[in-house]
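Asker: Sequence and predicted structure are below.
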Amino acid sequence: MKNKKIQIYTDMIRNVGLKATPQRISVLKVLSEMSSHPSADMLMDALGDQGYVMSVGTIYNILETFSEKGLILKLKDNHEVMRFDANTKFHVHIYNNEDNGICDFFDPELEVLLANYFKNKLPEEVLLNRMEVSIFA
């Protein structure tokens, strides 16, 4: 099972044209297992807790590359700190002002509703690649 999961991350990285280095695989694995939308520093701590050691610069470079390739999402929290999400499928981000947390809300019906709405409203030359919805509470 463990090797099968690693292979999934390896394939994801290769499918966007990147070399699947051990560092990239470990960053994607740990980020994918987190639901807290960590900052790079939070991710570095989580990587360290699991025995992966790399510099913060390496982590930032990997996160930036993954974001550019569409493997992850970049979000800013309520304090303008960059946070990251490995779930790139449609979902709503709910930002909590009290604890600066970001949580996910999944509603496939909302995705269909919004996609249909925009299909009829956007100019013809605009192709909808991805939708993001954020709620601030």
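Answerer: Received it, and whenever you're ready, just let me know what you need.

Asker: CA only for contacts and neighbour counts going forward, please
Answerer: OK.

Asker: Buried ones in the helix or strand hosting residue 45, by neighbour count?
Answerer: Using DSSP states H and E, residue 45 maps to helix 40-49. By neighbour count, with 16 or more other C-alpha atoms under 10 Å as the criterion, the buried positions of helix 40-49 are 40, 43, 44, 45, 46, 47.

Asker: residue contacts, the first one?
Answerer: Residue 40 makes contact with 56, 59, 60, 63, 82, 83, 84 under the criterion C-alpha atoms under 8 Å, 6 or more residues apart in numbering.

Asker: I'd like to know how far the residue most central in space within the chain sits from residue 95.
Answerer: In the chain, the centroid-proximal residue (C-alpha atoms, centre = their mean) is residue 85; its distance is 2.4 Å. Going from residue 85 to residue 95 by C-alpha to C-alpha, to the nearest Å gives 13 Å.

Asker: here comes the other one, which I'd like you to weigh against the first:
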Amino acid sequence: MKHIKNKLEAKGVKPTYQRLCVLEYLEKNMNHPTAEMIYENIAKRIPTMSKTTIYNTLNLFLEKGLIHAVTITGTEVRYDINTFSHHHFLCRKCGKIVDIEVKCPFCDGEITQINGNEIEEIHGYFKGICKECREKNNKVER
């Protein structure tokens, strides 16, 4: 947990036990969890953890650039510890969101402006049916 503490301190965030637990959870669960998913998991270990603490911690992490918010499905916000430019794939069947690597001149920093507008953030996602769901579907059809 020392590296997690160092990450928080490097961003000027006081490393409270709750914050350490949330950041550790995000590092171990790269499935782009919702705040609710994070709360349900951590509350099993720390029954005194409140949803408010989870939301406040996530908002602080967003503000400090420790995580990114991923909104693909309208209003549902997922959280991503990978803060480097990358794209996401959303499975419309199971709801899983995964990081994908796609060659993109914007993400690589090759293009920093469009029509005189400076690019600060890029959000790209793909929707479809994931490999696992397609394989399950193929087994059912056989």
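Answerer: Arrived safely, thanks for sending. Because the structure is predicted, anything quoted here is derived from the model rather than measured.

Asker: How close are the two chains, by TM-score?
Answerer: Superposed pair, TM-score by TM-score structural alignment, normalised by the length of structure 1: 0.79. Supporting alignment: 126 aligned residues with a C-alpha RMSD of 2.1 Å.

Asker: tell me which of the buried residues of helix 40-49 of structure 1 is nearest to residue 117 of structure 1?
Answerer: Relative to residue 117 of structure 1, the closest of the buried residues of helix 40-49 of structure 1 is residue 40; by C-alpha to C-alpha it sits at 35.4 Å.

Asker: hmm, back to that, buried ones among the contacts of residue 40 of structure 1?
Answerer: 59, 60, 63, 83, 84.

Asker: now for residue 25 of structure 2: what does it line up with in structure 1?
Answerer: By TM-score structural alignment, residue 25 of structure 2 lines up with residue 30 in structure 1.

Asker: what's the distance between that match and residue 131 of structure 1?
Answerer: From residue 30 of structure 1 to residue 131 of structure 1 the distance is 25 Å (C-alpha to C-alpha).

Asker: which ones are touching the aligned partner of the residue nearest to the centre of structure 1 in structure 2?
Answerer: Superposed on structure 2 with TM-score structural alignment, residue 85 of structure 1 falls opposite residue 80. Residue 80 of structure 2 is in contact with 26, 30, 31, 32, 33, 67, 68, 69, 70, counting by C-alpha under 8 Å, 6+ apart.

Asker: 10 Å - rerun?
Answerer: Residue 80 of structure 2 makes contacts with 26-27, 29-34, 62, 66-70, 97-99, as judged by C-alpha atoms under 10 Å, 6 or more residues apart in numbering.

Asker: Kindly report the same for residue 77 of structure 2.
Answerer: By C-alpha under 10 Å, 6+ apart, the neighbours of residue 77 of structure 2 are 32, 33, 34, 35, 36, 68, 69, 70, 71.

Asker: Does the first one touch residue 89 like I think?
Answerer: In this case it means residue 32 of structure 2. No: in this structure, residue 32 of structure 2 is not within contact of residue 89 by C-alpha atoms under 10 Å, at 11.0 Å.

Asker: Quickly list what's touching both of these two.
Answerer: By C-alpha under 10 Å, 6+ apart, the residues touching both residue 32 of structure 2 and residue 89 are 96, 97, 98, 99.
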